[in-house]
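Asker: okay, predicted coordinates and the sequence, questions at the end:
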Amino acid sequence: MNRTIRTAVCAVAVAVAGLALGLISCSEAVDQVDKAVDETYEVTYEVTGKNVDSIDFHGGGGKAMEPKIESVSKPKLPWTKTVTLRGIMPAAVMPVAADPEGAQVACKITYKGKVLEEQSADGLAAAGGCIAESPITG
């Protein structure tokens, strides 16, 4: 019976030691992510096209992995907006257009003069989305 108790106690001790080492590794990873999240970067969104009804975009609010979506209805084109984002938050802009004659949308995301993402779409209803990975992560 004593041998069984000792074996169980040893197994629990090994499990606790493994958990503690795992938590230390996780803690270090969380610290690295937190450091990256504290950095900011600035991007410029550009939208062009015809009859764009709305534009949704990450404006910098919210959490890095749950950004707050901001919207503009009936924007004057061409539309540009410069925003400051945090850490691993992706840059994203999504214009939407609908026109029986043929809708057209194009979007572009730039960072320090470099194009991170560029897309276009056309048709009866068009939604052109540009999503770019944070330059801080790469």
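Answerer: Structure's in. What do you need?
Asker: please make it C-alpha for all contacts and neighbour counts, starting now.
Answerer: Fine.
Asker: all helices in the chain, in order from the N-terminus.
Answerer: Applying DSSP state H to the chain gives helices spanning 2-38.
Asker: tell me which residue is most central in this protein.
Answerer: When Cα atoms, centre = their mean is applied to the chain, the residue found nearest the centroid is P90 (2.6 Å).
Asker: what ranges does this protein have for its strands?
Answerer: With strands called from DSSP state E, the chain shows them at 40-50, 52-63, 66-73, 79-86, 91-111, 114-127, 130-132.
Asker: is it possible to get JSON lines of those that adds mean neighbour count and distance to I24?
Answerer: Shown next, in JSON lines, are the strands of the chain (neighbours: other Cα atoms under 10 Å; distance: least, Cα to Cα, whole Å):
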{"stretch": "strand 40-50", "mean neighbour count": "20", "distance to I24": "27"}
{"stretch": "strand 52-63", "mean neighbour count": "19", "distance to I24": "24"}
{"stretch": "strand 66-73", "mean neighbour count": "14", "distance to I24": "26"}
{"stretch": "strand 79-86", "mean neighbour count": "17", "distance to I24": "25"}
{"stretch": "strand 91-111", "mean neighbour count": "21", "distance to I24": "31"}
{"stretch": "strand 114-127", "mean neighbour count": "17", "distance to I24": "35"}
{"stretch": "strand 130-132", "mean neighbour count": "20", "distance to I24": "32"}
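Asker: check it against this one:
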Amino acid sequence: MLASRLRAVAVATACAAVMTSVAACGAVDKAVDKAVDEQVGQDVEKAMKKYEETAYQVTYEVTGGAVDSIAYDDASHKGSVEVPAEGGTAPKLPWRKTVTLKGSAAPTVVAVVAEGGGEVTCSVTYQGRRLTKRTAKGAFETAQCVAMSPLK
């Protein structure tokens, strides 16, 4: 009888120790998960900040007949720049402009065909690789070239 009591106490003690270990393991798991989530969040935040600050250059080009206007995104002007900016005369084709953008900025150039009609083509090039090319035909039609940021 004493042996069975001792046995029961030993089993209960062992079970209590195991249960405490299991509970401690659960707490450790949660603490580790939280620390990992915080570190990953900080790493992602740093990577995104670095990505958004990374500059890259693209070249916009418009070719074809006559255009009424050309608009393009240029980070140094914080948005869209329209040609003709001064003087009111339409841009002469072929037209080309290299600009510096940052991070996820989408390179964009839009050309509007002149009133007399014809055909106009726009394109966006990054490091010798054409990202997009579009053609518009007819008076006041628009060739819109919008590309994803080439940064990975």
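Answerer: Perfect, I can see it now. Everything quoted here is computed from the prediction, not taken from an experiment.
Asker: and the residue nearest to the centre of the first structure, what pairs with it in the second structure?
Answerer: Applying TM-score structural alignment, one finds that P90 of the first structure aligns to A106 in the second structure.
Asker: what of S120 of the first structure?
Answerer: Using TM-score structural alignment, S120 of the first structure pairs with T135 in the second structure.
Asker: its match: what's it in contact with?
Answerer: Residues near T135 of the second structure by Cα atoms under 8 Å, 6 or more residues apart in numbering: 119-122, 143-144.
Asker: at 6 Å what do you get?
Answerer: 120-121, 143 (Cα atoms under 6 Å, 6 or more residues apart in numbering).
Asker: before we move on, what about K97 of the second structure?
Answerer: Taking Cα under 6 Å, 6+ apart, one finds 59-60 in contact with K97 of the second structure.
Asker: which residue in the first structure aligns with it?
Answerer: By TM-score structural alignment, K97 of the second structure lines up with K81.
Asker: report the separation between the residue nearest to A97 of the first structure when sequence neighbours are not counted and S27 of the first structure.
Answerer: Nearest non-adjacent residue to A97 of the first structure, counting by Cα to Cα, 6 or more residues apart in numbering: V52, 4.2 Å away. According to Cα to Cα, to the nearest Å, V52 of the first structure stands 46 Å off from S27 of the first structure.
Asker: same deal with A11 of the first structure?
Answerer: As judged by Cα to Cα, A11 of the first structure and S27 of the first structure stand 24 Å apart.
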